[in-house]
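>>> Provided below are the primary sequence and the corresponding predicted coordinates.
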Amino acid sequence: MSEHVFYSWSAQAELNPITVAGALGSWFWDDTGKRYLDFSSQLVNVNIGHQHPDIIAAIVEQAQILTTISPTVANDKRSELATMIAERAPGDLNRVFFTTGGAEAVEHAVRLARQHTGRTKMLAAYRSYHGGTGVAIGLTGEPRRWGTEPTNVDVVRFFGPYPYRSPWETTSPEEETAAALKHLEMVIQLEGAQNIAGLILESVIGTNGVLIPPPGYLAGVRELCTRYGIVYIADEVMVGFGRIGEWFACQAWDVEPDLITFAKGVNSGYVPLGGVVISEKIAQQFDHTPYPGGLTYSGHVLGCAAGVASINVFERDGILKHVRSVGEDVLGAGLSKLGESHPSVGEVRGKGFFWAVELVKDPQTREPLTPFAATGADNAAMAEVTKAAKSRGLWPFVAGNRLQIAPPLTTSEDEIRQGLEILDEVLDVADSLMR
C-alpha cells in the first residue's frame, strides 16, 4: 500500500489492500497473478465489464479529437449522450444535467427540487446511501453519516419497506406496502407538506440491503408526492443502466419520478460521469432564469464518449435481455437453491444482476450474523466469510451481514455458475459460524 494514498471509509493503518495489476471482462488479478471473479462490479459500477474494447476505442478516438472543453459550449458527444439518455428515460424526463459522479448528481437534484418548490426540507429513508459529499451524506440514513454529523442538512428520515425485517411486523408484501405508505404519509403530515421540497429514494435500496420494493410501493410514493406537491427524486446511481434489466430501475414498476440521479453504470466508471435527468416541468423553470449551479467538468467529453459507446454496446449485444433472463434463471435461481441448503442464509432477494444473501445466526429469530453497524471484533464473523470468498477467488460486495452479488452485466452463464460453486463453499464457512 502506498504510504501517500489516503483511502476512503477506512482506518488507514489497518489497511492491507491487494494491488490490482489488470482486469478483463468479469475478472481482475493482483500483482501475484491471483485471479478474482468480480461479483461486485467493483463498487457496483463496472456494468459493461472490465476493459471492454469498444469503450476503450471510443475514449481513444475522442481523445485524439478533443480531450476536454468547457461546459458552457456545445459538444457533439455531450449532446448525443444526453439525447440517448432522454430517449430511454420514462415520461417527460428529457433534459440532462451532467456531473462527474453520483454524489454530485444528488447535490444538484436537491438543489433543483428546492429551487422548483421554494421549500427546503427533504425526506430520505433510514436505509439509504446517497453519497459522501455535504448534502448527499446529510441525506444518507445509514451509519456512515454518523462520523460527519452534524451535517446541517434539513432532512427528515422515514422507514421504507423491508418485509424480512418489517418495522410493522407485517405478514405479506402487500401489508408491508400499505404500512410503509401509511407511515410515510404520516411523516409528511407531521412535518408539514408545505415545508417539504423533495423526497429522495433509491428505486432499489442498494448498499443497505438490495431491498426490492414490494408491489405498489413506488407507485404509492409517486402518488403521495404528487398529492402533496413534493418533488420525487429517484436515486438510480447504483441501479440505473441495466443493473436489474431496465435502463432505469423505476421502469420495472412503471413509475415516473420528477428527477433521476445516475452515474456508475452510465459508462461503467471508465471515465467519471454522472448526472440528473430532469422532467420538463422542472427544467422549464430555468428556460429564462439562470440555474444556480455548475461544474468545470460537467459533461466531460471523454466520459460522454464512453457513455455513448456503452449504450450502443448494450443495444447491439442485448445486454438488458441477458440480465433479465440470466438474472432470473441462473443467478437468482442458483442463489435461492443455495439459500435452501445453508441454514446461515436468512433470505435471498434481488432482481436482474443485483442480489443479497442475508446471513443470520439463527434462521428462526433472524438475528444477523453480525450486529448492525458492527466493526472490529463484533464484525469478526463477516470478516471470516469475506476472507473465505476472496481466498477462493470470488470478490463479493460485502455490506453489514450480507453478501451482495452484483457481477458485471456481461458476465456469462458459465461464469455465474462458477461463482455460485465458490459461494456454496463460502456459505459452508458461514454455517460454521452460527451459534
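Ah, there it is.
>>> all contacts plus neighbour counts: C-alpha atoms, from now on.
Fine.
>>> so Pro214 makes contact with Ala178?
No. If you go by Cα atoms under 8 Å, Pro214 and Ala178 don't touch, sitting 9.8 Å apart.
>>> Included below, for side-by-side comparison, is a second structure:
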Amino acid sequence: MTSKDTNRTGPGGQASKEAVKSADRAHVFHSWSAQGQIDPLAVAGGEGSYFWDYDGNRYLDFSSQLVNTNIGHQHPKVVAAIQRQAARMCTMAPGFAVDVRSEAARLIAERTPGDLDKIFFTNGGTEAVEHAVRMARLHTGRPKLLSAYRSYHGATSAAINLTGDPRRWPSDTASAGVVHFFGPHLYRSHFHATTEAEECARALAHLEETLAFEGPESVAAIILETVVGTAGVLVPPPGYLAGVREICDRLGIVFILDEVMAGFGRTGSWFAADLFDVTPDLLVFAKGVNSGYVPLGGVALSAAVAATFDQRPYPGGLTYSGHPLACASAVATLEAMAEEGIVENAARIGETVLGPGLRALAARHPSVGEVRGVGVFWALDLVRDQATREPLVPYNASGAANQPMADFAAACKRGGLWPFVNMNRTHVVPPCTLTESEAKDGLALLDDALYAADAHTTAGTAGVAGTADIAAATGVRDLRAGRLL
C-alpha cells in the first residue's frame, strides 16, 4: 500500500474525514475560488432541511445548497425513483422517445404559464440560457440581447456575458452582442424613485430609452430573472414585468424569463411568473425541477417560437438532453411536490413565519437595512447605517474589506445555521419543505448571528468588541450539539 492509499476509510468502511479533505485538496478544482484560500467543509450526509459533517455537527440548511434542494435532502420518493430507473434504463440518446422523458416534459408543461408546452432539456441552467438566446436569435433573425445589471444567468459564453454582476468581468468579451440596463430596485433606486409606482414607471422608461438608442430592430431578446436571485432577491414592483411584456410585443422582441432559481415552488407558486400573471416567450428552468438530485435544466417554448423549428432543424443539442435518470428524478419530484403540498407549504411558511420573523429581526438589528422576498425566497440587505443605506461591505468586497460579512457567516455556522451570503446580503432560502419549527429555529439562530454584523455598524454594539464577545454576551444557540457557544 502506497502513501496515497493510507487513512482512506473510517468506521464501517465510510471514507474518513481526513481522506475526503486530503483528496479534495489534492485533486478537486473548485468553482469561483482562489484554490489556495479555501477550506471546504467535508460533508458526511444530509436529510430534510439538515446536513452534517464528519464530526457530527449538524447544520440547518438556509441556503438549500445553491438554492436548489427545494424538497430537501434525500427525499425518499425521489431517491427510490432514481434507483428504479437505474435498474431499468440508465441512459438513452435524446433522439429516442423515452417514457420518463415524455412524462417529465408533460408534467413541466402542465405547470408552465400560457402556451409554453414544448420542453427542450439541458443539463442545467447555464445551458438552458445558452439555448434560449440561440432560439430567440434564430426566431427573430436579430443579433442583440438585453439583460439587467444585478443579475446572474450562468457561466458559459453567452450566459456569462448576459450576467450583470462582477462574475462576468474576467470573461466579458465585450463583443457578445449584450447590452445591460438597470431593472427596478427601490431600496437602491437608480432612478431616484420614492414609491414602487415611480420605480416601475421610471425603470420601464429607462428600458425603452435603452432600446431606442440600441435600435430595437436589432434586439432579439430581453432576458430577466422573474425574481432576481443571487443579486439580492429583488421582487419586481407591480406592473413591471407586464410592462416589459408589452414592450417586447410592440417591438417584436422575444421575452425570456429565467426561473432557474425562482421556479418550482421557491416563491410559493410553481413559477414566479404566476405571481405577476405574465407569460414569456421562453422560460428557462433548472435547479428546483428535481432539487438538483441529478443535473437537469431546460427551456419551455411558446407555440410561436417552437413553430420556427417545425420544418427548420434546430441547430443545437446535448448528448445528455433529457437523461433518463434526471427525468425520472424530475417526475418523482413534481409528483411529490403536488402530493405533499410542498408549493403551498412554501407560500404559507413565507407568509406566516419567515416574512414576519425577518421583519421582526430588522426592527431589532441596526445591521438590517431591508427585508425583501416571498415564499421561501428572502434576503436581508445588511448595512453600516440604516439612514444612509451604506452597505455593510463595499460592492464586490474581498479580504479585509469583507470581514463584517465573514464574521456574520462564521457566527451562523457556529450556531448550526448554514447561510447563503453574497456581497452585503444574507439570503434566507431554505427548502420548500421547511417546517414551522425549523423556520423558527433558523430565525432564532439568525437573530443571534446578526449581532456579529451589528458590531460593524455605525450604531455599533455597546461594550462588545468582536464576534467572540458577541457570542458570549448573547448566548448564541448551537443546534449542532445543543449547547451555548
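Nice, I can see it. Just so we're clear, the structure is a prediction, and the values are computed from it rather than from any experiment.
>>> rewinding a little: common neighbours of Pro214 and Ala178 of the first structure, please.
Contact criterion Cα atoms under 8 Å, 6 or more residues apart in numbering; no residue bridges Pro214 of the first structure and Ala178 by contacting each.
>>> residue boundaries of the strands in the stretch 251-400 of the second structure?
Taking DSSP state E, counting those that start in this stretch as the test, the strands found in the stretch 251-400 of the second structure are 254-258, 282-285, 297-301, 368-374, 377-385, 390-391.
>>> can I get these in TSV with mean neighbour count?
What follows is these, written out as TSV (neighbours: other Cα atoms under 10 Å):
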stretch	mean neighbour count
strand 254-258	27
strand 282-285	30
strand 297-301	28
strand 368-374	22
strand 377-385	26
strand 390-391	18
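>>> quick one: which of the ones you listed is nearest Phe96 of the second structure?
strand 297-301 (17.4 Å; Cα to Cα).
>>> Would you check the span in the first structure matched by that closest one?
Aligned using TM-score structural alignment, strand 297-301 of the second structure spans residues 274-278 in the first structure.
>>> cool, stretch 448-456 of the second structure as well?
So stretch 448-456 of the second structure sits over residues 425-433 in the first structure, by TM-score structural alignment.
>>> Buried ones in that stretch, by neighbour count?
Under the neighbour-count criterion of 16 or more other Cα atoms under 10 Å, stretch 425-433 of the first structure has Val426, Leu427, Asp428, Val429, Ala430, Asp431, Leu433 buried.
>>> try stretch 181-199 of the first structure
Those would be Leu181, Leu184, Glu185, Val187, Ile188, Ala193, Gln194, Ile196, Ala197, Gly198, Leu199, for stretch 181-199 of the first structure by 16+ other Cα under 10 Å.
>>> ok, now how distant is the counterpart of the first one in the second structure from Gly252 of the second structure?
Under the alignment by TM-score structural alignment, Leu181 of the first structure pairs with Leu204 in the second structure. Spatial separation of Leu204 of the second structure from Gly252 of the second structure under the definition Cα to Cα, to the nearest Å is 17 Å.
>>> Equivalent analysis for Thr333 of the second structure, please.
For Thr333 of the second structure relative to Gly252 of the second structure (Cα to Cα), the value is 36 Å.
>>> neighbour-wise, which of these two wins?
Thr333 (26 against 15; other Cα atoms under 10 Å).
>>> Counterpart of the more buried one over in the first structure?
Under the alignment (TM-score structural alignment), Thr333 of the second structure pairs with Ser310 of the first structure.
>>> just Gly357 of the second structure next, same as before
Using TM-score structural alignment, Gly357 of the second structure lines up with Gly334 in the first structure.
>>> Tell me the spacing between its match and His130 of the first structure.
Taken as Cα to Cα, the span from Gly334 of the first structure to His130 of the first structure is 30 Å.
>>> Gln47 of the second structure falls within a strand, correct?
Rather than Gln, residue 47 of the second structure is Glu. Yes. Assigned with DSSP: H, G, I helix; E, B strand; the rest coil, Glu47 of the second structure falls within a strand.
>>> if I read this right, it contacts Pro76, doesn't it?
No. Glu47 of the second structure is beyond contact range of Pro76, at 9.5 Å (criterion: Cα under 8 Å).
>>> I figured Glu351 of the second structure hits Val374, correct?
Yes. Using Cα under 8 Å, Glu351 of the second structure is in contact with Val374, at 7.5 Å.
>>> hey, what's in contact with both of these two?
Counting by Cα under 8 Å, 6+ apart, nothing touches both Glu351 of the second structure and Val374.
>>> sec struct for the nearest residue to Glu196 of the second structure once chain neighbours are set aside, please.
Distances taken as Cα to Cα, 6 or more residues apart in numbering place Pro237 nearest to Glu196 of the second structure, at 5.8 Å, with adjacent residues excluded. On the three-state scheme (three-state DSSP), Pro237 of the second structure is labelled coil.
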